[in-house]
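J.: Build the 3D model from these lines:
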Amino acid sequence: MPFYEPGQRHDTRIWGRAPLGIGLDFARQVHQIGGHLSEVRLSEVLAGLSYALDLTEGQRPGHAVRSCLIGMRVADVIGLTGDQRSALFYALLIKDLGCSTNAARFAALFGADDHHLKADVKLTNWPLALESFRYVARNAAPGQFFLRRVWRMLAVLMRGPSGAREIVRTRCERGAEIARMLGCADETAQAIRCIDEHWDGRGQPYHLAGEQISLLGRIVGLAQTVEVFFSAYGIRAAYDMAAARRGRWFDPQLVDALESIRTDTAFWQGVAEGDSLDSVSSLEPADRIVRADEDDLDRVAEAFARVIDAKSAWTYQHSNGVAQMAVELGTRLGMSQPELRELRRAALLHDLGKLGVSSLILDKAGKLTDNEFAVMRRHPEHTARILSRVGCFRHLAFVASSHHERLDGQGYHQRLGSGHLSLSTRVLCTADICDALRTSRPYRPGLSSNRVLDIMGREVGTGIDPDCYDALQTVLGGLPEDQTSTPAVQVVPDLQTDYHQAA
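T.: Next up, the predicted model:
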């Protein structure tokens, strides 16, 4: 028996024989066996989700966790207070909250994959003019004809320092804003705001110098850069880099503190293996552990939805739009309040994996190539892997990552059929398609509600659940006219062509 068949309305307790398709309420109950929500630590949630930020930055998985190990060890050496350690701990884990904000701008400026650009800039001594020129030369329009590359190089160089400053400022300010949204200490937000400032005043975006830069920001800046070099080239290269930039990028006293742990082989072995969340949980000050309640978890999902949607101007508010529609549909289909809350979180986080998709693909105005579409099809798998690292969100992973599945088994990423798709999954699929069609994309304006229903109606029974579609008709029919349409001058003829390109 499948989990949910058309005609069996409002019943999510049909578990049948397909374990992957369990509904959210049942999954939540299973998840809570042996523990209580009051035992959830906010740091464990954020540490797990930091892997999504690593994805955006083009870093090896666990970059933020390893940076946290390094930064907290420096904090031990210099003797930070408990409050400072707590604020630093969170700053290190979520330092890249603003990283998606400048991804599209970065990619468009260089005509290159934003992940590669971000990874390479972390290894570049960019305040030096020659190093900056080399960075531009090797990253401008890679793979293009010579003249096109030269033109792109000139376009980047003509932007000058002001262009770089704006890209960094956007990232730092947005990251600090989201940290405050999460309820983090002001010291945490300030550290995130100035992690790209340098001791000599040649950093970005505000050219702060010396002790104008917050102490925690100085530690985060050192820790993240050391981690990047350590992961790329090993401990010797990391220390050589820190020594060469002592008094330039980094506070000399912090570099000296780092030097004092150079021979601690056990510590550095732990950093090398530090992609486990267990390795970082013990670093949070025991007397300042923050517990996460249901409202806190809602805020985390909302905050990361902002990170996700900032990746592309074309998906601004997409996650929130999908969440709102999913709750509307779920309500009409009789889902309980606990189920609706979990469904909303799954909807807010369903596109976490898109943080690993190049902005050149997300913002492409033309049809995706086979290779580009293959990359796009992997984003639900990334979503599943990231959410599976977060204990209190693990039960959301299946539903959140199944938003491109179809009743006929021709969707992705697992090609599941109707027997494996719970009501929660079917609702999320429907809400995602609807929002993708109603909002503008690089290759077409948003479609009117009537056009959306026409396109989706052709897929009822094969791609889209009939009961979800009926509920969608009711919801869209009740919206005021100014919320239902953006005039479309070009109508894509079918769902396969349009939606699979869009989302």
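J.: Only C-alpha atoms from now on, for both contacts and neighbour counts.
T.: Fine.
J.: residues in contact with stretch 176-183?
T.: Here stretch 176-183 makes contact (C-alpha atoms under 8 Å, 6 or more residues apart in numbering) with 94, 97-98, 186, 188-190, 192-193, 296, 299-300, 303.
J.: buried sites along it?
T.: Going by neighbour count (16 or more other C-alpha atoms under 10 Å), the buried part of stretch 176-183 is A176, E177, I178, A179, R180, L182.
J.: ok, now stretch 159-167?
T.: Buried residues in stretch 159-167, counted by 16+ other C-alpha under 10 Å: R165, I167.
J.: Between the contacts of stretch 176-183, which sits nearest T81?
T.: Nearest to T81 among those: T188, at 14.0 Å, using C-alpha to C-alpha.
J.: Now, the buried residues of stretch 176-183 that are in strands?
T.: Taking DSSP state E, every one of the buried residues of stretch 176-183 sits outside strands.
J.: Just name the closest of those residues to V168, please.
T.: For the buried residues of stretch 176-183, the closest approach to V168 (C-alpha to C-alpha) belongs to A176, at 12.4 Å.
J.: Please name the nearest non-neighbouring residue to the closest one.
T.: Taking C-alpha to C-alpha, 6 or more residues apart in numbering as the measure, A176 lies nearest to A189, with 4.4 Å between them; neighbours along the chain are not counted.
J.: Pull the number of nearby residues for that neighbour.
T.: Applying other C-alpha atoms under 10 Å, we find 29 residues neighbouring A189.
J.: Now do the strand or helix carrying it: everything it contacts.
T.: When elements are assigned from DSSP states H and E, A189 belongs to helix 186-193. Residues external to helix 186-193 that are found in contact with it (C-alpha under 8 Å, 6+ apart): 84, 87-88, 90-91, 95-96, 172-173, 175-177, 179-180, 214-218, 220.
J.: structure for this one too, so we can compare:
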Amino acid sequence: MEVRLSDILSALSYALDVTEGQPAGHAARSCAIGMRIAQEAGVCDEELSSLYYALLLKDAGCSANAGTVYELFGSDDRAFKRDRRRTDYRSTRVNAATAFRATLPNASLLTRLRRFGGFAFGGDTTDRLVAIRCERGADIARMIDLPESTARAILALDEHWDGGGAPFGRKGADIPVAARVMGLAQAVEVHLAHGGLEAALDMAARRAGRWFDPELVAALLATRGDRAFWSSLGGDAVEVVKAFEPTDRVLMTDEDGLDRVAEAFATVVDAKSPFTGRHSAGVARISVGVAETLGLPPETTRDLRRAALLHDLGKLGVANTVLDKPGRLDADEWAAIRRHAELTTRILERVPPFRHFALDAGAHHERLDGRGYHLGLTADQLGWMPRILAVADVFEALTADRPYRDALGPDEALAIMRRDAGTAFSSEHFAALESWAAVAA
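T.: Purely as a prediction, here's the structure:
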């Protein structure tokens, strides 16, 4: 089986939107805007292909700095990123004001000032966050086996025309043209969503020659009268962006390619928190072990592995104030955690080759007795896949460090889980986990 890689990446880009604090479809709309600018500017066909995939994956590294944002500011990483994108953060005054608003917003003024002073004068915080994001994003593109030109464009996403960007301070033509288009397109999309078309175009005009390549801004402004294009962005962004894929350079992917995509997005998920650094890969390893113990066929096991790698996609939409909280979660925080399972299903339902296991992947916190989440499914409604994912997910979590406790040993973790065999967990699949764990140890 071969499918268009763009169909997969455009759908999965919705997962990147939520961790950037952007409305659903941000990356896909940015892609359409970027490709429209490139067409108007006469960017060559070879560059258009690199640009198209770079635009869809431009935020692939965004989860990698989420934990650092929380560590620095003690606030919602998604809100900080959303608010910063709307400002001219090149201004010292604006940057400081944005950073201070994000610093421990519920603490006393003195506590906030102490935290803010601790990082405001300890080096260039912005460059550090940008470097983390861009380097990881380029690595994700390479994992998916995209052209190196796409990876280099993502690496230079936050460079500015006059050399005032990050992380390398490149300027002018030293910045890949795809990166120049991407930087302009994403800023336009953010301001379009927030203030409308005229506000977005005015922003671009003001920053021409400073943030953005003046020729690309001129190309953008030339589209002002293209009402059909700008109106189309109000529809399904994934459908809109399909029309902009260079028809003579469509990338297809096979079963091995689908595995690479799942593995790449698992690293995006696990990078969100320092406490989940290998969680998705671990759940996939355990799930495969359980499946092989049960004698499931290879094709079935391959689907299971992909579902396990992607089961926590929805956690990209959960703030690190919740994911990394060292103490007990309150009711609202628990509600946020529970929503991640639903978001996993919603995202995977958009991905054609993953759609058939979307509901099962999102059901990894359901219980046989109906007391799980997010749907409260019961034993009669749970197939084999969520039953395996459930035991693998809990076993991996118990045997890994968490902000509120140290990792447990395998025997201790199994002893805890054994109490819930037959009520929370399927006895058959828990027994297979025990058998696998005995050999794996």
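J.: Which residue in the first structure aligns with P246 of the second structure?
T.: Taking TM-score structural alignment, the alignment pairs P246 of the second structure with P285 from the first structure.
J.: no wait, T267 of the second structure
T.: Under the alignment (TM-score structural alignment), T267 of the second structure maps onto R306 of the first structure.
J.: Next, the contact list for that match, please.
T.: By C-alpha under 8 Å, 6+ apart, the contact list for R306 of the first structure reads Q317, S319.
J.: Distance of the most centrally placed residue in the second structure relative to D162 of the second structure?
T.: Nearest residue to the geometric centre of the second structure (C-alpha atoms, centre = their mean): L16, 3.2 Å. Distance check for L16 of the second structure against D162 of the second structure: by C-alpha to C-alpha, to the nearest Å, it reads 28 Å.
J.: would you turn the contacts of stretch 176-183 of the first structure into a markdown table with distance to S402 of the first structure?
T.: Shown next, in a markdown table, are the contacts of stretch 176-183 of the first structure (distance: C-alpha to C-alpha, whole Å):
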| residue | distance to S402 of the first structure |
| --- | --- |
| I94 | 26 |
| L97 | 25 |
| G98 | 26 |
| D186 | 37 |
| T188 | 35 |
| A189 | 34 |
| Q190 | 37 |
| I192 | 33 |
| R193 | 35 |
| D296 | 25 |
| R299 | 23 |
| V300 | 21 |
| A303 | 21 |
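J.: Most widely separated two among these?
T.: Greatest spatial distance in the contacts of stretch 176-183 of the first structure: R193 and D296, 22.6 Å, computed using C-alpha to C-alpha.
J.: Looking at these two, which one has more neighbours?
T.: Using other C-alpha under 10 Å as the criterion, R193 of the first structure and D296 rank with R193 on top: 29 against 14.
J.: The more buried one -> the second structure?
T.: Checking TM-score structural alignment: R193 of the first structure goes with L155.
J.: Which parts of the second structure are strands?
T.: For the second structure, strands defined by DSSP E occupy the ranges 3-4, 252-253.
J.: Let's have those strands in JSON lines, adding distance to E239 of the second structure and mean neighbour count.
T.: What follows is these, written out as JSON lines (distance: least, C-alpha to C-alpha, whole Å; neighbours: other C-alpha atoms under 10 Å):
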{"stretch": "strand 3-4", "distance to E239 of the second structure": "13", "mean neighbour count": "14"}
{"stretch": "strand 252-253", "distance to E239 of the second structure": "18", "mean neighbour count": "16"}
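J.: Turn those strands into JSON lines, columns for distance to D303 of the second structure.
T.: Shown next, in JSON lines, are the strands of the second structure (distance: least, C-alpha to C-alpha, whole Å):
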{"stretch": "strand 3-4", "distance to D303 of the second structure": "16"}
{"stretch": "strand 252-253", "distance to D303 of the second structure": "16"}
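J.: what's the closest of the contacts of stretch 176-183 of the first structure to F267 of the first structure?
T.: Nearest to F267 of the first structure out of these is I94 (C-alpha to C-alpha; 22.1 Å).
J.: Nearest residue to the closest one in space, please, no chain neighbours.
T.: Excluding the flanking residues, the one nearest I94 of the first structure by C-alpha to C-alpha, 6+ apart is S50, at 6.3 Å.
J.: now do K364 of the first structure
T.: In space, and not counting its chain neighbours, K364 of the first structure is closest to P442: 6.3 Å by C-alpha to C-alpha, 6+ apart.
J.: how much space between the aligned partner of the one you found in the second structure and F80 of the second structure?
T.: Using TM-score structural alignment, the equivalent of P442 of the first structure in the second structure is P403. Distance of P403 of the second structure to F80 of the second structure, computed by C-alpha to C-alpha: 22 Å.
J.: If you count surrounding residues, which of the two has more?
T.: Using other C-alpha under 10 Å, the more surrounded residue of P403 of the second structure and F80 is F80, with 21 against 13.
J.: Just give me the match in the first structure for that one.
T.: Under the alignment (TM-score structural alignment), F80 of the second structure pairs with L117 in the first structure.
J.: and if you look at H429 of the second structure?
T.: Checking TM-score structural alignment: H429 of the second structure goes with C468.
J.: so what corresponds to A47 of the first structure in the second structure?
T.: That one, A47 of the first structure, aligns with S10 by TM-score structural alignment.
J.: Could you do Q324 of the first structure as well?
T.: Mapped onto the second structure by TM-score structural alignment, Q324 of the first structure lines up with R285.
J.: same check, this time on A365 of the first structure
T.: Under TM-score structural alignment, A365 of the first structure pairs with P326 in the second structure.
J.: how many other residues sit next to H194 of the second structure?
T.: Neighbours of H194 of the second structure (other C-alpha under 10 Å): 12.
J.: That one and R78 of the second structure, how far apart?
T.: Distance, H194 of the second structure to R78 of the second structure, using C-alpha to C-alpha: 16 Å.
J.: Kindly report the same for T19 of the second structure.
T.: From T19 of the second structure across to R78 of the second structure, the span is 6 Å (C-alpha to C-alpha).
J.: now P214 of the second structure
T.: Distance of P214 of the second structure to R78 of the second structure, given as C-alpha to C-alpha: 30 Å.
J.: okay, those two: which has more neighbours?
T.: Each of P214 of the second structure and R78 has its neighbours counted (other C-alpha under 10 Å); R78 has more, 25 against 17.
J.: Might you report the residue contacts of the more buried one?
T.: V18, T19, E20, G21, A66, A319.
J.: Tell me the residue in the first structure aligned with the fourth one.
T.: The criterion is TM-score structural alignment: under it, G21 of the second structure has G58 as its aligned partner in the first structure.
J.: Okay then, goodbye and thanks.
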